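Colleague: Take a look and give me a structure for this.
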Amino acid sequence: MSFGRLHIARAIPEFLSQFPDLKVDITLDDASVDLVQGGYNLAIRIADLPDSSLVARLLAPSRRVVCGSPGYFRRRGVPQRPDDLRLHDCLSYRYLATTGSWPFKKGQKTWNIPVIGSLSANNGDVLLAAAAAGTGLVLVPTFMVEQQLRSGALRPVLTTYSDSGFSIYAVYPHRRHVIAKVRAFVDCFAERFGPAPYWDEALSMARGPEEN
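Modeller: Just a heads-up that it's a prediction; the model follows:
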């Protein structure tokens, strides 16, 4: 839901101004839905997509970063490498298949770090609020944490490591001819987000955990 609230909703007015004859009906839900049974024209999915009967159009990459509040780092210290996360309170997103571990990669080396924490939730905004309050660390998509990184409420760590990564796709059922309104919607958002999405700028500008 967070991507829809933060980025799709922000772009809808511009899309409707370009296509004033279209009507948009949006449902926000973190759970995967059956497009055909639900009567949906398309969905936005952030995942490593399995093979399916759906057509998938890449809209943007989705990088994840470990973040915590300045107060948390003063109290618990700053992890310098993925293995250090075993000693930290790591807040988990329940819908991920890897809820109990966080994956990282650097060069040819990979880690799959078991993590534990005081809070898990099926909503990323709950985890972000807890992290900003100093409860623990979160592994969160950069599209969710743009404003917190810009303000300094959350600080990134382990930025020289990457996680396994997901991508943001528009998916829609196979049809002989793609419905014009679906093509217009997908083209608009693919152009708006792209291979270097605007929200990643906040990560490059973010202060480190020990900076004032």
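
Colleague: From now on I want contacts and neighbour counts done on CA atoms only, so please keep to that.
Modeller: OK.

Colleague: just the helices in this protein please.
Modeller: Here the chain has its helices, by DSSP state H, at 2-3, 9-18, 35-38, 70-76, 124-132, 142-151, 180-193, 201-205.

Colleague: Surely residue 71 is in contact with residue 131?
Modeller: No: look at residue 71 against residue 131 with Cα atoms under 8 Å: they stay out of range, at 9.9 Å.

Colleague: which of the two has more neighbours?
Modeller: Neighbours were tallied for residue 71 and for residue 131 using other Cα atoms under 10 Å; the higher tally belongs to residue 131 (24 against 19).

Colleague: Over to stretch 159-173 now: how far is its first residue from its last?
Modeller: In stretch 159-173, first residue to last residue: 37 Å (Cα to Cα, to the nearest Å).

Colleague: And it, how far out from the chain middle?
Modeller: Centre-to-centre, stretch 159-173 and its host chain are 8 Å apart (Cα atoms, centre = their mean, to the nearest Å).

Colleague: here's the other one to compare against:
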Amino acid sequence: MDPLLDMQVFVRVAQLARFAAAARELQLSPAAVTKHVNALEARIGARLFDRTTRQVALTEAGRVYLERCLECLHAFEDAQASIGELAARPTGLLRVTAPIDFGENLAPVLAGLMDSHPELVVDLRLSNRVVDLVEEGVDVGVRVARSLDGTYVARPLARSRLAVMGAPAYFRRYGRPQRPEDLAQHRCFAFTEPRPMQELAFTRAGQETRVKLNVVMLSNNGEALMTAMRRGVGLVVAPSFMARNDLEAGQVQPLLTEWSLPGFCVYAVYPHRRYLLPKVRVFLDALAAAFGDGSRDPWWPEPGADAPVARRRPAQHPRPGTRRARTA
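Modeller: Next up, the predicted model:
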């Protein structure tokens, strides 16, 4: 049998976790798919899948072999694409994953990429879980994290500042926090993934102040928290990439900017440094052009754009959590 076809069949079964689904996609019979996998297992002398009537899962040997197969297939595809100028153009399906709340930042990058390369098809998957790029057949992932574990090749793109933010409507009703400790008395929203951000560590001049927030709303969707914050319901702790437009429009104002919070880095991650297909190369270049090289925060306003509102706390303002008396 054809060893290359055996590997291609194995990879699609591994990525889809179904023999039948792989057979449909490859336009082969289920029996033929099974035959290819059996031939491959016999050739390498190891079982690649644990199979039951309900599911198909990679063995430890299967996971290692999948990674090597993808390297081989990428090398083969790269060799094919390198034959002739026409074939070297970015074409085919580009699979991308990113956190849900980063999708708005990726959309214009992908739109520009598709406009420049009409033969490119994009599959954008937004999820807050950490996606296994190899097992799920993803070309490039965008990760927002304080650090990475080194599983994949990582290309730094940007820094993103973490800040406490509020809307003018909130300040008119509840006043404006003057110190980190004041947040314990204010209505705060918390993002829940990967774990609830209910305590903050502020630093200034080498000194740290830890504050437990008075959380009145929790969500794994940052835009839901931002929407409630814009209406003056509470304060939110958010990365700069979620608030650029609001900050520039003056709808949202950052608080306690003389203090620092641990921020995030934005990375492009991909399984292998070698044998990058043209579609992956042009996307990585587009990300770098849009966001940078990891040395700056492209979403934070320029100095002077975050001037605070008047810092007064009128006596008639009720404390957070109390009902404001209606006036005639």
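
Colleague: tm score of chain vs chain?
Modeller: TM-score for the superposed chains, counting by TM-score structural alignment, normalised by the length of structure 1: 0.89, backed by 210 aligned residues with a Cα RMSD of 2.0 Å.

Colleague: one step back: which of the helices of structure 1 sits closest to residue 117 of structure 1?
Modeller: helix 124-132 (11.2 Å; Cα to Cα).

Colleague: What are the buried residues along the closest one?
Modeller: 124, 127-128, 130-132 (16 or more other Cα atoms under 10 Å).

Colleague: again, but for stretch 126-138 of structure 2
Modeller: Using 16+ other Cα under 10 Å as the test for burial, stretch 126-138 of structure 2 gives 126, 128, 131, 133-135, 137-138.

Colleague: That one aligns to what range in structure 1?
Modeller: Taken onto structure 1 by TM-score structural alignment, stretch 126-138 of structure 2 occupies residues 28-40 there.

Colleague: Go ahead and name everything in contact with the matching stretch.
Modeller: Here stretch 28-40 of structure 1 makes contact (Cα atoms under 8 Å, 6 or more residues apart in numbering) with 1, 4-5, 41-43, 95, 123, 172-173.

Colleague: Tabulate the helices of structure 1 (a markdown table), appending distance to residue 62 of structure 1.
Modeller: Listed next are the helices of structure 1 as a markdown table, based on distance: least, Cα to Cα, whole Å:
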| stretch | distance to residue 62 of structure 1 |
| --- | --- |
| helix 2-3 | 10 |
| helix 9-18 | 18 |
| helix 35-38 | 22 |
| helix 70-76 | 24 |
| helix 124-132 | 14 |
| helix 142-151 | 7 |
| helix 180-193 | 11 |
| helix 201-205 | 12 |
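
Colleague: These: which one's closest to residue 86 of structure 1?
Modeller: Within those, the stretch nearest residue 86 of structure 1 is helix 70-76; the backing value is 12.2 Å (Cα to Cα).

Colleague: Trace that closest one over to structure 2 and give me the residue numbers.
Modeller: Aligning helix 70-76 of structure 1 against structure 2 (TM-score structural alignment) gives residues 168-174.

Colleague: returning to what we had before: for the helices of structure 1, which one sits closest to residue 211 of structure 1?
Modeller: Among these, the nearest to residue 211 of structure 1 by Cα to Cα is helix 70-76 (8.6 Å).

Colleague: That closest one vs structure 2, mean deviation?
Modeller: Here the mean offset of helix 70-76 of structure 1 against structure 2 after fitting is 1.7 Å, by mean Cα distance after the TM-score superposition for structure 1.

Colleague: what helices or strands is that helix leaning on?
Modeller: Using 3 or more Cα pairs under 8 Å, 6 or more residues apart in numbering; DSSP states H and E as the contact test, no helix or strand touches helix 70-76 of structure 1.

Colleague: How far does it sit from its chain's centre?
Modeller: For helix 70-76 of structure 1, the distance to the chain centre is 24 Å (Cα atoms, centre = their mean).

Colleague: mind checking the end-to-end distance for stretch 143-158 of structure 2?
Modeller: OK, stretch 143-158 of structure 2 end separation, Cα to Cα: 11 Å.

Colleague: tell me which residues in that stretch are buried?
Modeller: Burial within stretch 143-158 of structure 2, assessed by neighbour count using 16+ other Cα under 10 Å, is assigned to 143-144, 152, 154-158.
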